[in-house]
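> When you get a sec, could you give me coordinates for this:
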Amino acid sequence: MPVTLLVADDHAFTLDGMQRALSRIDGVQVVATAHNGIEAIVLARAHRPDIAVLDIAMPGANGLEVVVELRRWSPGTRCVIVTGTPAPGVLRQLQELGVCGLFVKSADPQEICAGIARIVAGETVIAPEIAMRIAEETAADGLSERELEVLQMIARGLTNSGIAEALSISPKTVESHRASLMRKLRVHSVAQLLIRAVRDGLVSV
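You can find the predicted model right below:
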């Protein structure tokens, strides 16, 4: 008996391509396609697919919301996310919800299909790029309140002396916080630190 799949993406070209590619996996049958999150939930309730392959950014309900709803309406459905660039924290939320696959849209289609074939066989597959991003988000959560203050002031262009004066600490302590920030966020320059901080919403600019 084939493993049944639902595929959801709001871009028709992407949806068609994914349907065709996934249909070629041995033992797989694509039973429904959805163009938005609400349609994905409705079709999942109707078909109870074994696996739902979902985009994150969809109108009506995003991928995260669809996963939550499928836990309620089709608990036997295993969820796979194929995404572009999700907002900070979303990937880890999806992992905590127990999705069985996380892939990036920019990956080679053959790699995505090979990963989904492994999921069909019962595995959980997290693409290396996404595993790294989740690790980075986890590291960012480990920042202290003082480190976040220092990071915000670095983003405003203050020097070590200026930060030290503003926070009533020594420049040496500021340098220690700066080094700790770079270590925790796995960057090697102030430029990389600021790019990472803005990307992950750690500073307001």
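
> alpha carbons only for contacts and neighbour counts from here, please
OK.

> can you pull the contacts of residue 12?
By Cα atoms under 8 Å, 6 or more residues apart in numbering, residue 12 lies in contact with residue 35.

> run this one through as well so I can compare:
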Amino acid sequence: MASVDRIIRILIVDDHPMMREGLRSTLERERDMKVVGEASDGSDAVARFRDLRPSVTLIDLQMAPVDGLQAIVDIHGEFPDAPLIVLTTYPGDARVARALQSGAMSYLLKTSSSEEIVRTVRGAADGKKVLATEILQDVTAHQGLESLTHRELLVLQMVAQGFTNRAIGDVLRVSEDTIKTRMKSILAKLGANDRAHAVTIAIRRGFLDPQ
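Sure thing, here's the model as predicted:
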């Protein structure tokens, strides 16, 4: 049984009210946990964090107008020791790496069991990092692979929007041949067969956000 000498104060950040309600219900069944606040987007999350100074924050990534990743950057910038747990629908090694590099401590999927979420919250309060099993497997599988450069990401984002190589070159003010060269590099790094396949892989791995 968990000790009640310490109450873990939790902030829930998610743009779906039912998700927040479900998490609150799950967490407050634990004698050592109390949900002290909720936020529905990244900007609100930063303001609520400043006011509440929670022990642990559970935060989704896909929110508007300010997403969870920006909230993590902003909160971590002001409070470097803040235990921030990503709880999201989307896996992907590149997405995970961005979140961890931005200041997240742990990364869970919304398919995680209640027990895993509770265990991760307790761990975060004690400074322990946790990656969901599926996330850890994905990160391990892609470990050591060359990442996409900033310019390659720009090209791939425009490919996903339907731009041709010539149109991308016009926007970026480089030659069509330069874009073709970058596309070859992108295909090789992602192990993709063609442009459409590259976009699919990039979304799955988290280089691009789902549309």
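
> Just the TM-score for the two chains, thanks.
Aligned and superposed, the two chains score 0.67 in TM-score terms (TM-score structural alignment, normalised by the length of structure 1); 167 aligned residues with a Cα RMSD of 3.3 Å.

> Can you name the helix or strand that the spatially most central residue of structure 1 falls in?
The residue lying closest to the centre of structure 1 (Cα atoms, centre = their mean) is residue 91, at 2.9 Å. Using DSSP states H and E, residue 91 of structure 1 falls within helix 90-96.

> and that helix, what other elements does it pack with?
Other elements packing on helix 90-96 of structure 1 under the criterion 3 or more Cα pairs under 8 Å, 6 or more residues apart in numbering; DSSP states H and E are helix 128-141.

> Output the contacting helices and strands for the helix it packs on.
In terms of contacts (3+ Cα pairs under 8 Å, 6+ apart), helix 128-141 of structure 1 is packed against helix 90-96, strand 101-104, helix 171-185.

> switch the cut-off to 10 Å
Applying 3 or more Cα pairs under 10 Å, 6 or more residues apart in numbering; DSSP states H and E, we find helix 128-141 of structure 1 packed against helix 90-96, strand 101-104, helix 171-185, helix 190-199.

> Comparing these, which comes out most buried?
Mean neighbour counts were compared across those using mean count of other Cα atoms under 10 Å; the top stretch is strand 101-104, at a mean of 23.

> just to revisit the earlier point, could you verify my assumption that the residue nearest to the centre of structure 1 touches residue 64?
Yes. Applying Cα atoms under 10 Å, one finds residue 91 of structure 1 in contact with residue 64, separated by 9.0 Å.

> overlap in contacts of these two?
Shared contacts of residue 91 of structure 1 and residue 64 (Cα atoms under 10 Å, 6 or more residues apart in numbering): 56, 81, 97, 99.

> Nearest residue to the first one in space, ignoring adjacent ones along the chain?
Just to be clear, that refers to residue 56 of structure 1. Closest residue in space to residue 56 of structure 1, ignoring its immediate chain neighbours: residue 63 at 4.0 Å, by Cα to Cα, 6 or more residues apart in numbering.
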